[in-house]
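Chemist: Only the shape, not the letters, is given here:
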């Protein structure tokens, strides 16, 4: 499985670089969400733009783990890049009512940026020293 993890100052983008959502890659995604959360990331954007199909709608439940972790950390878990066939499976599974979907990656990034600015202005922002360094961006490929 190939996961592309692109870390930014206020959020991280996780891209499933496979065509099919399976019971093999779902546990790995769940583990990645837990790892990122333990590293202090409270905003995760899940990019599903490469995914065209899903073997079992139960596999999509790993997305609920990411959502729960981000909410608990006072952050956001946004899903982007969902195609029509995957959207139907998500609706049948009832996940469209539990999760937050955004049409484009840029929209998700903008939403998180606006929320973080608001938190900073209201004094609810994170105090992690690492967030002061905007140049501390990196991209990892897992798989």
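Modeler: Alright, I've got the coordinates. As the structure is a prediction and not an experimental result, all values here were calculated from the model. Residues are numbered from 1 along each chain as shown.

Chemist: C-alpha only now, for contacts and for neighbours.
Modeler: OK.

Chemist: can you map out the strands along the protein?
Modeler: 3-7, 12-16, 20-21, 44-47, 53-54, 77-80, 100-102, 138-142 (DSSP state E).

Chemist: and residue 89, which of those strands is closest to it?
Modeler: For the strands of the chain, proximity to residue 89 was assessed by C-alpha to C-alpha; strand 53-54 is nearest, at 7.7 Å.

Chemist: elements contacting the helix ranked longest in the chain?
Modeler: As assigned by DSSP state H, the longest helix anywhere in the chain is helix 105-121. Counting contacts by 3 or more C-alpha pairs under 8 Å, 6 or more residues apart in numbering; DSSP states H and E, helix 105-121 is packed against strand 44-47, strand 77-80.

Chemist: residues near the residue nearest to residue 139 when sequence neighbours are not counted, how many?
Modeler: Closest residue to residue 139 apart from its sequence neighbours, by C-alpha to C-alpha, 6 or more residues apart in numbering: residue 6 at 4.3 Å. Counted with other C-alpha atoms under 10 Å, residues neighbouring residue 6 total 16.

Chemist: here's the one I want to compare it with:
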């Protein structure tokens, strides 16, 4: 499976460089997700620009990443989704569960806004305890 990983302080970008995310590649992707989150990633941006086809096992691996991110109080954001993949996501009613944004830049902004919001909420919690 071909992909690239770009880590930064607040997020990690995993860009899948395959045209299919199917039963053959999904288990490999799932194990990569587990490895990334165990290594300290909390916010993961999954760039699916190259992916033209996805099946139920591919969606399942994405849901695993979503759960892992939420367990760490982080986010999974999908970007670059093709029309075909988006149709499957909507048919599966996952468009209300997954964070889907059109561009990488918007995903990065989303992560930073979310981190600021978490910081503000923790400050408010600390202030209300005093």
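Modeler: Thanks, I have the structure now. From a predicted model like this one, the values you see are computed outputs, not experimental measurements.

Chemist: Superposed, what's their TM-score?
Modeler: With the length set by TM-score structural alignment, normalised by the length of the second structure, the two chains reach a TM-score of 0.87; 123 aligned residues with a C-alpha RMSD of 1.4 Å.

Chemist: Output the helices and strands packed on helix 105-121 of the first structure as CSV; include the columns mean neighbour count and distance to residue 36 of the first structure.
Modeler: Shown next, in CSV, are these (neighbours: other C-alpha atoms under 10 Å; distance: least, C-alpha to C-alpha, whole Å):
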stretch, mean neighbour count, distance to residue 36 of the first structure
strand 44-47, 25, 8
strand 77-80, 24, 12
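
Chemist: Those: which one's closest to residue 105 of the first structure?
Modeler: Comparing those by C-alpha to C-alpha, strand 77-80 comes nearest, at 5.9 Å.

Chemist: Quick one: neighbours of residue 50 of the second structure, just the number.
Modeler: Using other C-alpha under 10 Å: residue 50 of the second structure sits among 15 other residues.

Chemist: pretty sure it contacts residue 18?
Modeler: Yes: Residue 50 of the second structure lies in contact with residue 18 (C-alpha atoms under 8 Å); the separation is 5.9 Å.

Chemist: ok, residue 117 of the first structure - how many residues close by?
Modeler: By other C-alpha under 10 Å, the residues close to residue 117 of the first structure number 15.

Chemist: brain fart, residue 102 of the first structure
Modeler: 18.

Chemist: swap in the one 4 residues further on?
Modeler: By the other C-alpha under 10 Å criterion, the neighbourhood of residue 106 of the first structure contains 11 residues.

Chemist: what's near enough to touch it?
Modeler: Residue 106 of the first structure sits next to no residue when contact means C-alpha atoms under 8 Å, 6 or more residues apart in numbering.

Chemist: Could you check how far the closest residue to residue 90 of the first structure other than its chain neighbours is from residue 79 of the first structure?
Modeler: With sequence-adjacent residues excluded and distances taken as C-alpha to C-alpha, 6+ apart, residue 90 of the first structure is closest to residue 96, at 5.9 Å. As judged by C-alpha to C-alpha, to the nearest Å, residue 96 of the first structure and residue 79 of the first structure stand 10 Å apart.

Chemist: if I pick the residue nearest to residue 103 of the first structure when sequence neighbours are not counted, what's in contact with it?
Modeler: Leaving aside its chain neighbours, residue 103 of the first structure sits nearest to residue 80 (5.5 Å; criterion: C-alpha to C-alpha, 6+ apart). By C-alpha under 8 Å, 6+ apart, residue 80 of the first structure lies in contact with 45-49, 101-105, 108.
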